[in-house]
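[1] Provide a 3D model corresponding to the input given below.
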Amino acid sequence: MSIEIKMPALSPTMEEGTLAKWLVKEGDSVKSGDLMAEIETDKATMEFEAVDEGVIGKILVAEGTDNVKVGTAIAVLLEEGESAGAVSVPKAAEAPKEQPRAEAPKQEAPAAARPAEVPAAAAPASGDRVKASPLARRVAAEKGIELSALSGSGPNGRIVRADVEGSKAAGGPAAGSAAAAPAAPVPVARPAPAGAPAKPVAIPDIPHTAEKLSNVRKTIARRLTESKQTVPHIYLTVDIRLDKLLKLRADFNAALEPRGVKLSVNDLLIKALGVSLMQVPKCNVMFTPDQLISFQRADISVAVSTPSGLITPIIAEADTKGLAAISEQMKDLAARARDNKLKPEEYMGGTASLSNMGMFGIKQFEAVINPPQGMIMAIGAGEKRPWVIDDALGVATIMSATGSFDHRAIDGADGAQLMQAFKALVEAPLGMVA
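    Purely as a prediction, here's the structure:
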């Protein structure tokens, strides 16, 4: 029986995408893990892998097609012995009309919720034929595994070879189901997008060019609008002397030169924010409609500008990670972000954000919170300013840092304590590496 290959949800917030490029053509044989297409999601351009084996019988959605809803059939995969003539294209094309309604609520779930829900949907009803690939049936027969007891991870709950082999390794399907449960995160309610479509904008009769909005740009616009409309921001600014941090950076870079590591000021600020969040845990939080989530480590999302828009790759465990490791990881993440090669887990999540515009000479700014996080630190340029040093007027290198806080979750006094802790660590930087 032929299998519908459907538009996947390649990120937790993805509802539709652009089928940028097919990497296979009709008549090609594919197996699990083969790359089939490049899909532009709401965050990046990602490669879509096959989860079953067979022959591409029909491509239903042409490459370059925009706004393809998650769950829409995009191709048909033939099993052994089937011919392309047996494919009913109208039926395959009509199926998604009902599918998105059933699956739409799942697309609102947080990052790990979607995989955890697959087994529940895959369980066959009593008396139904078990959906499994020929290879999965052969492996199950060889191992003596009952297919009806397994949950399928393939299209439409279809059992594939990995499900059979995984159940054996894990000690049976029950163990696999139990292991999946802890992966589900705390649900986070997200505001619904505006119901009414925007009215067309009257474009002045002035020479101009027009560029179609990418999915990434649409997502940036939606999330920033959501943040400013639904999150009550409070802004707190401090001036910080950088001289000791710049001296320490120079000493570290001299010592790390044989290893080819060169720390940036931003690397040290990422570390400082991670440590300060652990010192003031009331700011390392996330607000939900009925819970306040407090995190036990600091994962810092760092704003990176790319040709397609802003993205925030994450430095996990920034509070405990070494400076050299932060520097190397940040360079790798930033390079892959600009090439649209980040994986969802590398930019989805984080407990707080840092945005540095100092390299552009920006003295001070107020950043928009990246929901559902509770705060973001905005870093301005370091500049020479008059400063009182040891009770005498002198000149020092000063930068302004502004914290934006979600006032629903973080009180002003707690935000002020975080800014004090951040300032103290930057001005006495040995404290963050001790």
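
[2] CA only for contacts and neighbour counts going forward, please
    Noted.

[3] now the helices for this structure?
    Counting by DSSP state H, one finds helices in the chain at the ranges 89-94, 99-107, 113-122, 134-143, 161-169, 173-180, 215-230, 243-256, 265-279, 323-338, 344-347, 412-427, 430-433.

[4] how close does residue 342 get to residue 323?
    Applying C-alpha to C-alpha, to the nearest Å, one obtains 22 Å for the distance of residue 342 from residue 323.

[5] do the same with residue 102
    47 Å.

[6] give me the more crowded residue out of the two.
    Set side by side, residue 102 and residue 323 show more neighbours around residue 323, with 21 against 11, by other C-alpha atoms under 10 Å.

[7] which residue, neighbours along the chain excluded, lies closest to residue 405?
    Distance criterion C-alpha to C-alpha, 6 or more residues apart in numbering; nearest residue to residue 405, sequence neighbours excluded, is residue 375 at 4.5 Å.

[8] can you pull the contacts of the one you found?
    The neighbourhood of residue 375, defined by C-alpha atoms under 8 Å, 6 or more residues apart in numbering, consists of 283, 284, 352, 353, 369, 403, 404, 405, 406.

[9] for comparison, sequence B:
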Amino acid sequence: AVTGSGPHGRVVKADVDAAISGGGAKAAPAAKAAPAGAPAPAVAAKPMSDDQVLKLFADGSYELVPHDNMRKTIARRLVEATTTIPHFYLTLDCELDALLALRAQVNAAAPVKKTDKGEVPAYKLSVNDMVIKAMAMALMAVPDANASWTESAMVKHKHADVGVAVSIPGGLITPIIRRADEKTLSVISNEMKDLASRARSRKLKPEEYQGGTTAVSNLGMFGIKDFAAVINPPHATILAVGAGEERAVVRNGEITTATIMSVTLSTDHRAVDGALGAELLGKAQQRREPILFLLGRGG
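    Reported below is the predicted structural model:
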């Protein structure tokens, strides 16, 4: 048989010429027959080589930009996550009107502080700050979901350390709000702003983005309605947050409108089964909607 060197192992003219000049194609050794009833072994698909990719494009039609260390790390971890973690997805719609009213009330009541730029509010809550808090409290309410998988044991976490995906030039990073279950909304909000700012200037310390027990990824600001995020090991869950938008809903047999946000929970099915994930997502929704609960121990 002639071995192909073209894209995806295709036989090209150069392969045929080489076989002819080498005295003809050599017969391939006969494969050993598999025992009757034995399943065929799985063969991992090999990615195309750099040369195979570049052969598909005309010379001069592209430029090569070498990968930096961050891009290589992102690629390696995503391949690890998608090939070693059995993902399971759950989607839920959340009404935001009560939460938006809460945010307006709390922000309006924020005290002012003096800075070199004058007086500014001591905090300004975002919807994402409230999602972080809601996810942290949900994990405390469903402790079996606050876990990490290892081959020898389940790691059960005592606190909710929530990573938050932040887009930065050339990639993304996930700074962590430690013990978010114990922090007020105002503390979470100010800490998140500081972490995001230093993330974009690449000034985070490793301990500020390594570890964590779950994560939140929000693409709502781009108008994305819903999506499923890839779990970031060692987490067993990640919550993908879409845009809040006005939708028609039925209440008491009548059609009205409400601000709805779709969220999708990705779980590591080894650690968080479907029913457990559904319980976690339901608790997160319950803690996102009622005003009194989200106020927690103050703004």
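
[10] quick one: TM-score?
    Comparison of the two superposed chains (TM-score structural alignment, normalised by the length of the second structure) gives a TM-score of 0.77, and 240 aligned residues with a C-alpha RMSD of 1.6 Å.

[11] quickly note the distance from residue 79 of the second structure to residue 172 of the second structure.
    Distance of residue 79 of the second structure to residue 172 of the second structure, computed by C-alpha to C-alpha: 15 Å.

[12] same thing with residue 74 of the second structure?
    The spacing between residue 74 of the second structure and residue 172 of the second structure, counted by C-alpha to C-alpha, is 8 Å.

[13] which among the helices of the first structure is found nearest to residue 201 of the first structure?
    Between residue 201 of the first structure and the helices of the first structure, the tightest spacing by C-alpha to C-alpha is seen for helix 215-230, at 16.1 Å.

[14] residue range for the closest one in the second structure?
    Correspondence between helix 215-230 of the first structure and the second structure is established over residues 69-84, with TM-score structural alignment as the criterion.

[15] which of the residues in that stretch are classified as buried?
    Of the residues in stretch 69-84 of the second structure, those with enough neighbours to count as buried (16 or more other C-alpha atoms under 10 Å) are 78, 81.

[16] next, count neighbours for the closest residue to residue 48 of the first structure other than its chain neighbours.
    Computed as C-alpha to C-alpha, 6+ apart, the closest residue to residue 48 of the first structure that is not its neighbour in sequence is residue 37, at 5.2 Å. If you count neighbours by other C-alpha under 10 Å, residue 37 of the first structure ends up with 18.

[17] give me the aligned partner of residue 250 of the first structure over in the second structure.
    Aligned against the second structure - with TM-score structural alignment as the criterion - residue 250 of the first structure pairs with residue 104.

[18] burial measure for residue 209 of the second structure, as a count.
    Around residue 209 of the second structure there are 18 other residues, counting by other C-alpha under 10 Å.

[19] contacting residues around the residue mapped onto residue 169 of the second structure from the first structure?
    When the structures are aligned by TM-score structural alignment, the residue of the first structure matched to residue 169 of the second structure is residue 307. Neighbouring residues of residue 307 of the first structure by C-alpha under 8 Å, 6+ apart: residue 338.

[20] re the thing from before, got the helices of the first structure as TSV, with distance to residue 384 of the first structure columns?
    Putting the helices of the first structure into TSV (distance: least, C-alpha to C-alpha, whole Å) gives the following:
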stretch	distance to residue 384 of the first structure
helix 89-94	64
helix 99-107	49
helix 113-122	49
helix 134-143	68
helix 161-169	61
helix 173-180	54
helix 215-230	33
helix 243-256	10
helix 265-279	16
helix 323-338	26
helix 344-347	35
helix 412-427	15
helix 430-433	22
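
[21] ranking those by burial, who's on top?
    Ranked by average neighbour count under the criterion mean count of other C-alpha atoms under 10 Å, the helices of the first structure are headed by helix 265-279 at a mean of 23.

[22] which non-adjacent residue is nearest residue 107 of the second structure?
    Spatial nearest neighbour of residue 107 of the second structure, excluding adjacent residues (C-alpha to C-alpha, 6+ apart): residue 124 at 5.6 Å.

[23] quick one: what's aligned to the one you found in the first structure?
    Structural alignment (TM-score structural alignment) places residue 124 of the second structure against residue 262 in the first structure.

[24] next: residue 247 of the second structure.
    Structural alignment places residue 247 of the second structure opposite residue 385 in the first structure (criterion: TM-score structural alignment).

[25] ok, now which ones touch its match?
    Contacts were defined as C-alpha under 8 Å, 6+ apart; by that measure residue 385 of the first structure touches 395, 396, 397, 398.

[26] can you say which of these are buried?
    Neighbour counting by 16+ other C-alpha under 10 Å classes 396, 397, 398 among those as buried.

[27] let me see the contact set for the closest residue to residue 261 of the first structure other than its chain neighbours.
    Among residues not flanking residue 261 of the first structure along the chain, residue 324 sits closest, at 6.6 Å (C-alpha to C-alpha, 6+ apart). Under the criterion of C-alpha under 8 Å, 6+ apart, the neighbours of residue 324 of the first structure are 261, 262, 263.

[28] format the residues you listed as TSV; extra columns: distance to residue 357 of the first structure and neighbour count.
    What follows is those, written out as TSV (distance: C-alpha to C-alpha, whole Å; neighbours: other C-alpha atoms under 10 Å):
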residue	distance to residue 357 of the first structure	neighbour count
261	23	17
262	20	19
263	17	19
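
[29] next, format those as a markdown table and append distance to residue 214 of the first structure.
    Putting the contacts of residue 324 of the first structure into a markdown table (distance: C-alpha to C-alpha, whole Å) gives the following:
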| residue | distance to residue 214 of the first structure |
| --- | --- |
| 261 | 35 |
| 262 | 34 |
| 263 | 33 |
